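>>> Fold the following for me, if possible:
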Amino acid sequence: MEIRFPIQLKKLRTGLSMSQEDIAGKLYISRQAVSRWESGDATPDMSNLIKLAEIFDCSLDTLVLGTEPKQDNIDDKIDKWWVAIPLVAILGGTIPDIIQAFK
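You can find the predicted model right below:
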């Protein structure tokens, strides 16, 4: 399995024009610790991973794995509504029933 965290960390950090020192200051750790994370020689604990995700305003999946969150496809939701409305009408349901069915 390819280790993506060091690559993602550096990419996200440089994308915000932050130095290793900037990240270290926000986490109250040494700059050398951030350097070791970026080189793959060490990994942060869970609390620092969470803080990093907050700093970079990204998910843990994005930070650790480099994956982007899936976007909701509005067309899929609209298609579901057009199918549900006639079915509920036939079965005698109401709009609140339809809304509840999709929760």
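
>>> C-alpha from now on. contacts and neighbour counts both.
Noted.

>>> which non-adjacent residue is nearest the spatially most central residue of the chain?
Nearest to the mean C-alpha position of the chain, counting by Cα atoms, centre = their mean, stands Ser59 at 2.3 Å. Distances taken as Cα to Cα, 6 or more residues apart in numbering place Ala53 nearest to Ser59, at 5.9 Å, with adjacent residues excluded.

>>> I'd like the structure of this one too, to check against the first:
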Amino acid sequence: MMLSSKLRDLRKKHGLSQKELAEKLMTTQAKVASWENGDSVPDISYIAKLTVLYDVSADYLLKDGKQEGQTIEPG
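As a prediction, this is how the structure comes out:
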């Protein structure tokens, strides 16, 4: 799963609108929409805030295809 999809899914799972999330992160709704559309990526300070807000790891957000709590077996 791509970062943009994870961000959208987590926001919806937590019952937040883009505007509400933007307010929590002290940013704009347009920026949140841009992340969720895959037009841009959040900088590291927003990644840190998102991990706390959603109680997920940065690895989960940033690694494509990995589910939270899932381990990837070596080769």
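
>>> Mind checking the TM-score on these two?
With the length set by TM-score structural alignment, normalised by the length of structure 2, the two chains reach a TM-score of 0.82; 69 aligned residues with a Cα RMSD of 1.7 Å.

>>> ranges for the strands of structure 1?
For structure 1, no strands turn up when DSSP state E is the criterion.

>>> picking that back up, counterpart of the residue nearest to Ser59 of structure 1 over in structure 2?
Applying TM-score structural alignment, one finds that Ala53 of structure 1 aligns to Thr51 in structure 2.

>>> That match contacts Ala58, doesn't it?
Yes: contact criterion Cα atoms under 8 Å: Thr51 of structure 2 and Ala58 qualify, at 6.1 Å.

>>> dump the residue contacts of Leu61 of structure 2.
The neighbours of Leu61 of structure 2, taking Cα atoms under 8 Å, 6 or more residues apart in numbering as the test, are Leu3, Lys6, Leu7, Ile47, Thr51.

>>> Which stretch of structure 2 is the top helix by length along structure 1 matched to in the alignment?
For structure 1, the longest helix by residue count, based on DSSP state H, is helix 74-91. Helix 74-91 of structure 1 corresponds to no residue of structure 2 when matched by TM-score structural alignment.

>>> And the helices in structure 2?
Along structure 2, counting by DSSP H, helices occupy 3-13, 18-25, 29-37, 44-54, 58-62.
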